[in-house]
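Trainee: okay, predicted coordinates and the sequence, questions at the end:
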Amino acid sequence: MGKKPPPGQCNTEDDSECCQEGKFYTTYKCSPPVSHTTKAVLTINSFEESGDGGAPSECDNKYHSDDTPVVALSTGWFNNQKRCLKNIIIYGNRRSVKAMVVDECDSSAGCDADHDYQPPCPNNVVDASKAVWKALGVPQNEWGEMDVYWSDA
């Protein structure tokens, strides 16, 4: 159940959603099966220190520039850090880009300081830096959510 974020504690950069007091959020422990073309929803995230990603990346405990192609994967795909610092290939907008997995988009928890008071992530998300969106050639006014496919590199 959602808790109202303390004042100034939820960064709404990139149209990030903040938890709502009393709202129930669905959580997941697993994600759809991974294949050579796994369907996903591409979202946008800042992995920088002041960005909407919150804490440092889980794989290396570091922040990453918005100009670096990095992603966070939903809990099931993140697979207990088994994809940490490995590359995936994202296919969308008739292009592809290689990006490094640096973080988990937590599908099993949210609405707390560790998650920047944002709701749990859906189970089918590739949460990507601005560099990924640029590499896919998506016009900036269309950044936010887009259907894509991805595979291990």
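Mentor: Perfect, I can see it now.
Trainee: every contact and neighbour count from this point should use C-alpha atoms.
Mentor: OK.
Trainee: I'd assumed Val34 was in contact with Tyr149.
Mentor: No - between Tyr149 and Val34 there is no contact under CA atoms under 8 Å: 10.2 Å.
Trainee: more crowded one of the two?
Mentor: Tyr149 (19 against 13; other CA atoms under 10 Å).
Trainee: comparison target below:
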Amino acid sequence: MYTTYECSPQVTTHTKAYLTLNSFEKDGDGGGPSECDNQYHSDDTPVVALSTGWFNHKRRCHKKITIHGNGRSVEAMVVDECDSTMGCDADHDYQPPCPNNIVDASKAVWEALGVPKDNWGGLEITWSESDA
């Protein structure tokens, strides 16, 4: 039994979050295709999945967010939900539900933030919606 969440912290200009690593490619650790477009995405593209509350019933699909971490920032497109209500099944690669404060990012995001590869996996960040 895992804790599940229907909501996430309020989005501000510096929303605190925890950055995690995900593959959005076919046969990657992200499970099925992305929720926004039913497609897979290259790990070389800066894309993210947001916790259920922030994903907001697909309202942030294909919107850009700016992620600040490690003294740098990068813009990434929201393509998927990091499901905070369900998990432990094939669609979720048998992983537990996401906490409510996750920005699950492709390797391109980690590279753009200049995080050394041996430190990939978890990083305290802030993010905001991009002006686009």
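Mentor: Noted; the coordinates are in hand. This is a predicted model, so every value here is computed, not measured.
Trainee: so which bit of structure 2 is the helix ranked longest in structure 1 matched to?
Mentor: For structure 1, the helix with the greatest residue count under DSSP state H is helix 130-135. Under TM-score structural alignment, the match for helix 130-135 of structure 1 in structure 2 covers residues 107-112.
Trainee: what of stretch 32-44 of structure 1?
Mentor: Under TM-score structural alignment, the match for stretch 32-44 of structure 1 is residues 9-21.
Trainee: contacts only, for the equivalent of Gly110 of structure 1 over in structure 2.
Mentor: Alignment note: Gly110 of structure 1 maps to Gly87 in structure 2; criterion TM-score structural alignment. By CA atoms under 8 Å, 6 or more residues apart in numbering, the contact set of Gly87 of structure 2 is Tyr94, Gln95, Pro96, Pro97, Cys98.
Trainee: give me that answer again for 10 Å
Mentor: Tyr2, Thr4, Asp93, Tyr94, Gln95, Pro96, Pro97, Cys98 (CA atoms under 10 Å, 6 or more residues apart in numbering).
Trainee: what does stretch 73-87 of structure 1 correspond to over in structure 2?
Mentor: With TM-score structural alignment applied, stretch 73-87 of structure 1 matches the range 50-64 in structure 2.
Trainee: how far does that stretch stretch from start to finish?
Mentor: Using CA to CA, to the nearest Å, one end of stretch 50-64 of structure 2 lies 12 Å from the other.
Trainee: about what we covered before: quick check: the longest helix of structure 1 compared with structure 2, mean distance?
Mentor: Here the mean offset of helix 130-135 of structure 1 against structure 2 after fitting is 0.1 Å, by mean CA distance after the TM-score superposition for structure 1.
Trainee: what's the following helix or strand after that helix?
Mentor: The C-terminal neighbour of helix 130-135 of structure 1 among helices and strands, as given by DSSP states H and E, is strand 145-152.
Trainee: would you map the helices across structure 2?
Mentor: Using DSSP H, helices in structure 2 cover 52-55, 107-112.
Trainee: of all the contacts of Gly87 of structure 2, which two lie farthest apart?
Mentor: Using CA to CA, the pair of the contacts of Gly87 of structure 2 lying farthest apart is Thr4 and Asp93, separated by 16.7 Å.
Trainee: can you give me the strands in structure 1?
Mentor: Here structure 1 has its strands, by DSSP state E, at 38-44, 70-74, 87-92, 95-105, 125-128, 145-152.
Trainee: nearest to Gly54 of structure 1, of those strands?
Mentor: Closest to Gly54 of structure 1 of the strands of structure 1, according to CA to CA: strand 95-105, at 11.0 Å.
Trainee: what is the closest one packed up against?
Mentor: Applying 3 or more CA pairs under 10 Å, 6 or more residues apart in numbering; DSSP states H and E, we find strand 95-105 of structure 1 packed against strand 70-74, helix 75-78, strand 87-92, strand 125-128, helix 130-135, strand 145-152.
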